[in-house]
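> Give me the fold of what follows.
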Amino acid sequence: METDPVIARRDLIKTTAAIAAAIPATLAATSALGADQGPQPQAAAEAAVPPTTLAEVPPGPDVKLTIERRDQVALFGLNRPDVQNRVDPETFQALARAFYDYDHDPSLRAAILFGHGDNFSRGIDVEGFRAAAKTGNPLSGLTRIVNPLSYGPAQRTKPLIVAVHGDTWNLGHELFLAADIRVAAAGTRFGQDENTHGRFPGGGSTVRFVREAGWGNAMRYMLTGDHWTAEDAYRIGTLQEIAATPEAALARAVEIAGRIAACGPLGVQTTLVSAHLAIDAGEAAAFSQLGAQYGALYRTRDFIEGVTAQAEGRPPVFHGD
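The predicted structure follows:
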């Protein structure tokens, strides 16, 4: 029996809306972790939490996050190239556990986040977050985790370098901004285009992008949804170095991580803690409001219009309600 195309399209729109509605409840839950407590000195953390050992995870068909150890450096690789490394709840949870183990492994002094395949990450895997809508928090109930977006009561106290290439969009760009040092391959395409779909950048860009690039530069891209290049990112200050190829970008990140690992680890951690003291107090309030802002925005008709337009493959028509 053939399906009425009108009914099929309506069902597709409803399904897409239900999937997209899971996003705010899921990502905004990172703000439920709290943002009123900055990173603590490693000595204090170790007094309360026993050290751990970060285990390697080689590439495999079901491995969404690879983990490699190179002496005192850990490499974390987003490994969903078939979906442009979009982050689903399992990948987000794996990152949270890996960051915790890295931070509490005394044999590791620096870490690198990169992406396998043609892109670093195009952001959230909307379909993958459907099931998480029931709990509203991909990290709910988990212990021994560090929020990959780097806010809340448990944060990294050790440095993270990110090496990006290809499409680095939305949540992918927010993971990029959450790192301490950033390297990109020439040809990297950055994006924070949620506003073109009736959403908003709620994983930290409204705080960090503004801080790193300045108000006008950040708003230029977030408010329009326009994408930008590695050269643009370097010009506005969110990117520290540009390498010729993705392989060269990762190699350069490894080199920088090695230089950090050769420094005194307590001095490196104290440098991070001291620097965070200068900025975290003012940012805590902004991070703590992300959940409420998500909830309000995603109940609007404009949000449904954005989702519907995506499902129908047409430009959205927003009305401001």
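> Please count neighbours and contacts with C-alpha atoms only from this point.
Noted.
> And the helices in this structure?
Using DSSP state H, the helices of the chain run over 5-27, 29-32, 42-48, 89-103, 171-178, 205-213, 215-222, 230-236, 246-261, 265-288, 290-297, 301-312.
> which other residues reach the third one?
Contact partners of helix 42-48, identified using C-alpha atoms under 8 Å, 6 or more residues apart in numbering, comprise 104, 157, 266, 269.
> In contact with the most centrally placed residue in the chain, which residues?
The centroid of the chain falls nearest to L175 when counting by C-alpha atoms, centre = their mean (2.8 Å). Residues near L175 by C-alpha under 8 Å, 6+ apart: 148-149.
> What separation do you get for it and T270?
In this view, L175 and T270 are 23 Å apart by C-alpha to C-alpha, to the nearest Å.
> Please give the structure of this sequence too, so both can be compared:
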Amino acid sequence: MTDSLLVDRAEGVVTLTFNRPDALNALTDDLKVAFRDQLAALSADPTCRAIVLTGAGRAFCVGQDLREHVENLKSGDPLATVREHYNPIAATLAAMPKPVVAAVRGTAAGAGASLAFLADFRVGGPGTSFTMAFAGIGLSSDTGASLTLPRLVGHAKATEMLMLGTKVKGEEAQRAGLLGTFVENDDDVLPTAQKLAARLAEGPTVAYAYIKRTLSAAEHIPLSETLELEAEAQARCGQTADHCGAVEAFVAKEPIVFEGR
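Next comes the predicted model:
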């Protein structure tokens, strides 16, 4: 583990903090490897029931560390990091069976914004801003933004953000669909995100995993296949202790407690 990624656990919620505040949490290869490996470990960890992503200091994450990238440009394949690091990270986040909440305090730019878009929920405040900085340095998008950004804001707005580098900030980000929750004070962004994650961690996390899987697949398959996928998911959820216990508790008018199994 590197000091540039902090891991905090509290009652089923794991908070991952990009910890390079002096560099606005820019992503080095070491940080990307640590983040990728931690995500993979949490995906298989039954004690982790929800994840919060955040950044230390005044930014969420500004994407690739360009100082390191300048050095990589001297090598034969400077953008190998896309396949080696960003693609595996994006794939792992997209397939994460646990709910993921991004606490976006400050700037989220480039791949940093792309990481936030891969979360299931995004919480931000007045100082939150999203900037797709790729074209500004002569690059196209990565880390899944070509798919996730149009889902959130539509094709036209995504094109504007990607080609013109338009910054979308604060309440405008919520209106555009980039933030699900807007808080009036930037200091409340992380506590609000962690409170949301704690609520999710107490829920039927097996069902959440199937909801995420079905939503993702349904965008690319016909209705007939979606119906079959839903039926399969319901059959599996119906066999869980969470479902059986919840139905019994409901009928008995008792509190419902989910155990994630």
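> I'd like the helices of structure 1 laid out as TSV, including distance to R122 of structure 1.
Below are these laid out as TSV (distance: least, C-alpha to C-alpha, whole Å):
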stretch	distance to R122 of structure 1
helix 5-27	14
helix 29-32	19
helix 42-48	33
helix 89-103	13
helix 171-178	6
helix 205-213	15
helix 215-222	15
helix 230-236	15
helix 246-261	16
helix 265-288	22
helix 290-297	20
helix 301-312	16
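> quick one: which of those is nearest D118 of structure 1?
D118 of structure 1 sits nearest to helix 246-261 of all these, at 8.8 Å, using C-alpha to C-alpha.
> Just to confirm, what residue in structure 2 is aligned with T271 of structure 1?
Applying TM-score structural alignment, one finds that T271 of structure 1 aligns to I211 in structure 2.
> can you tell me which residues contact the counterpart of A110 of structure 1 in structure 2?
In structure 2, the residue equivalent to A110 of structure 1 is A50, according to TM-score structural alignment. A50 of structure 2 sits next to 12-14, 98-101, 197-198, 200-201 when contact means C-alpha under 8 Å, 6+ apart.
> Please repeat the previous calculation with a cut-off of 7 Å.
By C-alpha atoms under 7 Å, 6 or more residues apart in numbering, the residues touching A50 of structure 2 are 12-14, 98-100, 197, 200-201.
> Could you check how far it is from L196 of structure 2?
9 Å.
> Overlap of the contact sets of those two?
Residues touching both A50 of structure 2 and L196 (C-alpha under 7 Å, 6+ apart): there are none.
> Leaving out chain neighbours, which residue sits closest to S150 of structure 1?
Once flanking residues are discounted, S150 of structure 1 sits nearest to A178: 6.0 Å by C-alpha to C-alpha, 6 or more residues apart in numbering.
> G12 of structure 2 touches I51, doesn't it?
No. Using C-alpha atoms under 7 Å, G12 of structure 2 is not in contact with I51, being 8.6 Å away.
> So between these two, which is more surrounded?
I51 (30 against 17; other C-alpha atoms under 10 Å).
> does the more buried one really touch E11, like I thought?
No. With contact defined as C-alpha under 7 Å, I51 of structure 2 does not reach E11; the gap is 11.2 Å.
> intersection of neighbour lists for the two?
Common contacts of I51 of structure 2 and E11, defined by C-alpha under 7 Å, 6+ apart, are absent altogether.
> Which of the residues in stretch 174-193 of structure 1 are classified as buried?
Neighbour counts over stretch 174-193 of structure 1 (16 or more other C-alpha atoms under 10 Å) mark 174-179, 181-193 as buried.
> contacting residues for A230 of structure 1?
By C-alpha under 7 Å, 6+ apart, A230 of structure 1 lies in contact with 184, 186-189, 242.
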